[in-house]
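1. Structure of the sequence below:
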Amino acid sequence: MTSMLLLDLSLPLKNPVIIFSLVLFIILFAPILFNRIKVPHIIGLIISGMIVGPYGLNLLSRDSSIVLFGTVGLLYIMFLAGLEIDLAEFRKNRNKIIVFGLLTFLLPLISGTLASYYILGYGFLSSLLLASMFSTHTLVSYPIASKYGVTRNRAINMTVGGTMITDILALLILAGVAGMSKGDVSPAFWFRLGFSFIVFVAVVLFVFPVICRWFFKRFDDSISQYIFVLAMVFLASFLAELAGVEAIIGAFFSGLVLNRFVPHSSPLNNRIDFVGNALFIPFFLISVGMLVDISVLVKGWGALRVAGVILVIALASKYVAAWITQKVFRLTSDEGLMIFGLSSSHAAATLAIILVGYNIIVGETALGEPIRLLDEDVLNGTIVLILVSCGVSSFVVERASKKLALLQEEQAPEDSDALTDEKILVSLSYPDMVADMVDFGIMLKAKRRSIPLYGLHIVTDEDQKHDSASHGKKILNKAVDHASSSENILVPLTRYDTNISNGITYSIKEQNITDVIIGLHQETDHKTFLGPKVENIVKRIFETIYIYKPAQPFNTLTRIVVAVPPAASNEPGFLHWLGKLVSLAKSNTMPIHFYAPAQIIKEIKSIVTRKAGSVEAHFTAFAEWDDFLIFSRELRIDDLFVIVCARKGSASYLPQLERLPYYLSNYFQEQSLILIYPKQLESGINMSDIEQADSTLIETLSEKLGSLSTAAKYLRRMLGDK
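-> Got it, this is the predicted structure:
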């Protein structure tokens, strides 16, 4: 009873337990309630912040804790925007991004300056600063586009890139106006600002990747990796502030750098999305709602007049910029709508500019009251703009995302029907390779959740004698847990058989597997490179086989190098393995370099150009497989070396392939490798080749037949005696 009396329940609430509980319940129930009335959940969280904030029921004050979590949420949004952007598409559309960025900055700036100067009657510096606020936008509705899976659309890439341009230019204007109002602007001021910004960009783009690659190569603990990612995001944000620009610029650049190190289908990416969307981003939206004071609309015509001009200029100028961009670059109407929706919301940079202008004192009245660069009417009008623009943005992006998602499904690859028949099996034998093998299997799925993924462990007669079945169960449990951490389902299979190759072979046939992943342990030499078990599987199975040797984590690799033999396009599985490699390169934002004969390059180039689009592909003529060791000079330690092999008797088989174990075990020991055996039709290999390739099997059959023949002679002799 005493403890109940000691609780302080006065408003606003001060008990941290009650505060955090209230915020969590808002995050939980607000989206559910507002989705039922067809209102985007983002608006629900903002309105909830209005209700519980200091201008509503006053349940919560916008204290340092709310500001802290809100700032983290804003930086998280900008980080996710950089993390999810398609870098190849970004580079491909960089000219369009620059044009859109300048359009969506200059149109609001010019129209806003004129309206503020001539309609609202503010001075030139005040009008310029107010107009720069119109030019910026915050990607408040980006999580909606992410939810619908359309974040790699060109319109979204253009808008995200344009956001950086507008925010940088607007913040430069803010720095200039603030300096001019204080008389601090000089050539030295601009030189310091420009130099510090260039140093910041150089450090983030060139030093951060070295640190990230070093860390991910040495630490595979999931918690450590997530903490490291967050630390890099906030370090980049801090460096941006040191350089004289906003922290959101640093968060975005950190996302661009980490884009390569966080595969989109990885458990790490799933954790980043989960924590951000479950906690930090909702906190930011609630904190934005707590800023909104609806009562300003009834405090006089001044606030209403300013709010009306701000709303009309901000929304109209952004719409015109999006419409011009759509027409100039021949985008669809839905893409134009998406650009307007994402670029119309104002929150973070807008509020930062207005608060700085509000706090700048340029003089005093006759009564001694301060004259501010931007007055209270502008501050109140900006709060209204934040609420209305976030609402408009959410509804527009929701509508555009639905249409783009439907269009994306309709424009799926032509062979998508065949993909539904795909089944991927991962053979799990080595505990230290489970995570790498499962991750590779998930990447082969290419985000198609309908493709089943199986994990297989074989228990032989010898294993049963040593009670190794429990060891296999631990391996499968580890694989299932790892797959589930990235929201993928792995079906565990345990098979008891006389030997491993038989177990894998019959499991593949029983489950109708189309793609088989087998691990190549790093302690092999040229005599036992594949081993008799794997060689037996390659000879007996005609589906696509990937033999994988992960020398380092996949997310630390920088390039895919593919060696393709002559006549590879004559194989039945040519299009299948090519599509998988292109998808692998695209999902991991890696360039892919093909070494192949000129005719094969021509065919590969036409397919890659038609189906991949934004994948960065390079081609080098290579046909002399006797000179295979040239790859030891071409390859870097962070390259993934893919060799397209062939079974004996197949269309693309080369005698030089017999030397691969020697080359790979002696000259490429530290290289990450994938050996691909393309799908083969069983009738595509003649019987004489099979007999020559599988002499062990023929000898075994001969021995059995010889034994039967001896038994038959013995029986005939006994019957003859009778």
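2. CA atoms for contacts and neighbours, from now on please.
-> Will do.
3. Distance of the closest residue to Pro31 other than its chain neighbours relative to Leu172?
-> Excluding its sequence neighbours, the residue lying closest to Pro31 (C-alpha to C-alpha, 6 or more residues apart in numbering) is His41, at 4.3 Å. For His41, the distance to Leu172 equals 33 Å [C-alpha to C-alpha, to the nearest Å].
4. Give me the more crowded residue out of the two.
-> His41 (22 against 19; other C-alpha atoms under 10 Å).
5. my guess is that one contacts Phe34, does it?
-> Yes. With contact defined as C-alpha atoms under 8 Å, His41 counts as touching Phe34 (6.1 Å).
6. As a check, name the ranges of all strands in the protein.
-> Using DSSP state E, the strands assigned to the chain run over residues 361-364, 370-372, 424-427, 453-460, 490-497, 515-519, 544-549, 559-563, 592-596, 617-621, 639-644, 672-677.
7. among those, which is the most enclosed?
-> Scoring the strands of the chain by mean neighbour count under mean count of other C-alpha atoms under 10 Å gives strand 424-427 as the most buried, with a mean of 25.
8. here's the other one to compare against:
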Amino acid sequence: MLLLTAGLFQEPIVAFVILLAVILVVPLIFERLRLPGLVGLLAAGVALGPNGLNIFQTESETMNLLSDIGLIYLMFVAGLEIDIDQFTRTRNRSIGFGTFTFLVPLIVGTIVGRLFGFDWNPAILIGSLFASHTLLAYPIVSRLGIVNNEAVTVTIGATIFTDIGALLVLAICIGIHAGDFTVFKLFTLLGSLGIYTIVILVGFDKAGREFFKRSGDEEGNQFLFVLLAVFLASVGAQLIGVEKIVGAFLSGLAVNRVVGDSPVKEKVVFVGSVLFIPIFFVDMGLLIRVPVFIQSLSDPKLLGLTIAIVVGLIFSKMAAAVLAKLAYRYSWTEMMVMGSLSLPQVAATLAATLVGYRAGLLTEGVLNSVIVLMLVTSTLGPILTARFATELQAETVEDLPPTLADPVWISQMTVLVPVYNPNTEANLLELAALIARSHSGRLIPFAVAFSQSHLNSSQMQERLDRSELLLERATQFAQSFDVEVSPILRIDDRIAQGITRASREHHANLIIMGWGRQSRFGERLFRTIVSDVLYAAPCPVAVARLLKSPSQFQKILIPIENLTLRSISALQFALNIATATNGQMTLMHVCGRTTSASKIAWIRSQLDLLVEKLAPQVEQIATEIVIIPEDDIGRAIVAASKSFDLLILRSSQTPNTAGGLILGNLVSQISVQIQCSMILFDEPEVVDRPLLLPNA
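-> Coordinates of the predicted model:
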């Protein structure tokens, strides 16, 4: 029996099933324990590897293949998520800061390597590990609305320079380590790499644009084209004698503008984020030998190497930020944001470390030290970014444009409501009717009949009959609220696409759709129609979970973190509901327990100014401002919502990945705990410049 079980674990399909279970469950457990999901994947690799249950082997062809795909995907996503337009806007300064944050860490890392007895080649490679960085804290600066601050934009743009530079150094060091490496071969390699880079960046870009133009809406073929580009570029890199991750990163840059923010990009990133990249981190865990790792933290020399690498990285990144401050006259706060943004070492650093370790250029002690470096910097970087990003200079409420003082929808408002579930659509239609009626607008009940290849089939007719019945009932119900109703039936092969296209065709100002209770576990399992609509909608979207009639919404809670154009639109949406139901609004801001009394007073004054800006509309309803000192924002919102009829949260459709791994967010954390009605409000991507920073 034991032999049978042991043989079963050697089957590739069984190993793959175990990997899928680990990727699905372990990160969720660690996030619930308030630990990064990456740590859970590394720990799972250790537990399932040769030093644990011995289910996976580092020599396994299956693991090596999947890990290599994850490694390539990791670097591809790193290139794909770089904002080329932001780099173009501040090209010169991005190159300047990129030079600082590349050369200073490279020199410091090389010195660290030499001090601990490494030869020049591995020492320089260690320095190159310092040179790159991962924009782990990008969601923080995006949420705070300071992405367009020049210091932030320059840091984001510098990522291109640092990652390409680090990968170039890696390619040279690996080539030298291979032996028989002359100056002539060096120049040959550099020349080949230069030609290869031009072919990838220019050729793939043009080919991609032409293919996407000819393929139209065939997202499947476009997805396959992107994958082909990734792995073709990786094979090409190996043919000229450099590491495949160089080609993967360049291919990400090449197709960057081609895919833009299209659904194809989201699907490409999604596949890597939930499958291949996590497998790469599990494989990294297989390489960790627990006794050696413990020894690296107890042996004076190895512990010294780890401390030197961590301290040297932090020092060098901050020193580069100081040089940028002096060169470009940035403020001290901007300098700290630049330093903390460039601090985390995840994607390129781990990829290059693994390549160097497999090539025999880096020791196991360096590998373990880099893992510690990743854990420290991926924790410290976002903490520092969150601390100093809120202090960046922002416009005050007095500078708000006059139009923002008016309701976000003035007149002739068109509200589209997809109808599907008869048990929940009544409250959705009532909410839409109340808003549309208050703006002399119209309500569009909308149904999608999912199409088949044969439109005259009996199944197709049944779907059409059901959709027509839903629309008839919805129309009768909505007309009772004395509002213009225009029902629409559409045949489409994708429900989310049908909703977003109809909203565009009929000039909808708002989409209101239902949202059931779903755990974070469920959100990870299933790709929902709601998330697709939120991503592609051309107008604001209100995703509602309504537990009672909207006419009974007398107490409305709106948590406000930092006021930007997006968050003000969410506030104006709440104002629309409060006006229609004659309810009262409570603006809630959550600050840390250590926030001083003077800062709390300043926050309140800023929110008071905002309320004045929204007058005279706010004067018609009762408005209250509440400031709660609590370190856990989610817990504060859940506790406060218990005494309210409706909670309105602002969604964020900004990039939410770190090295390709999906991160949790506040909405998914608290949605299953909220007991009152709840609306998630989102609107299309806009320039989200800061208008007010209450916790500055």
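9. Give me the TM-score for these two chains.
-> Once superposed, chain against chain, the TM-score is 0.54 (TM-score structural alignment, normalised by the length of the second structure); 448 aligned residues with a C-alpha RMSD of 4.9 Å.
10. hang on, the earlier thing: so what corresponds to the residue nearest to Pro31 of the first structure in the second structure?
-> Matched by TM-score structural alignment, His41 of the first structure corresponds to Gly37 in the second structure.
11. OK, contacts around that match?
-> Going by C-alpha atoms under 8 Å, 6 or more residues apart in numbering, Gly37 of the second structure touches Val26, Pro27, Leu28, Phe30, Glu31.
12. again, 7 Å this time
-> By C-alpha atoms under 7 Å, 6 or more residues apart in numbering, the contact set of Gly37 of the second structure is Pro27, Leu28, Phe30, Glu31.
13. Which members of those are positioned in helices?
-> Among the contacts of Gly37 of the second structure, DSSP state H puts Pro27, Leu28, Phe30, Glu31 in helices.
14. what's the burial count for the aligned residue in the first structure for the first one?
-> The one in question is Pro27 of the second structure. Using TM-score structural alignment, the partner of Pro27 of the second structure in the first structure is Pro31. By other C-alpha under 10 Å, the residues close to Pro31 of the first structure number 19.
15. and Pro31 of the first structure, how far is that from Ile42 of the first structure?
-> Computed as C-alpha to C-alpha, the Pro31 of the first structure to Ile42 of the first structure distance reads 7 Å.
16. what about the helices in the stretch 1-150 of the first structure?
-> 2-6, 16-36, 41-52, 64-84, 87-92, 94-118, 124-135, 142-147 (DSSP state H, counting those that start in this stretch).
17. Looking at these, spot the one closest to Val397 of the first structure.
-> Evaluated with C-alpha to C-alpha, the helices of the stretch 1-150 of the first structure place helix 142-147 nearest to Val397 of the first structure, the distance being 6.8 Å.
18. helices and strands around the closest one, which ones?
-> Other helices and strands packing on helix 142-147 of the first structure, by 3 or more C-alpha pairs under 7 Å, 6 or more residues apart in numbering; DSSP states H and E, are helix 376-410.
19. Repeat the analysis, applying 8 Å as the threshold.
-> Under the contact definition 3 or more C-alpha pairs under 8 Å, 6 or more residues apart in numbering; DSSP states H and E, helix 142-147 of the first structure sits against helix 64-84, helix 376-410.
20. Give the closest residue to the aligned residue in the second structure for Asp334 of the first structure in space, chain neighbours not counted.
-> Residue pairing (TM-score structural alignment): Asp334 of the first structure is matched to Val337 of the second structure. Leaving out its chain neighbours, the residue that sits closest to Val337 of the second structure by C-alpha to C-alpha, 6+ apart is Thr385, at 5.5 Å.
21. number of nearby residues for the one you found?
-> Counted with other C-alpha under 10 Å, residues neighbouring Thr385 of the second structure total 23.
22. Wait, it touches Leu341, no?
-> Yes. In terms of C-alpha under 8 Å, Thr385 of the second structure counts as a neighbour of Leu341; the distance is 6.3 Å.
23. Now do the shared contacts for the two.
-> Contacts common to Thr385 of the second structure and Leu341, judged by C-alpha under 8 Å, 6+ apart, are Ala137.
24. Would you map the helices across the stretch 401-550 of the first structure?
-> All helices of the stretch 401-550 of the first structure, identified by DSSP H, counting those that start in this stretch, fall at 416-419, 434-445, 461-465, 469-484, 500-511, 531-540.
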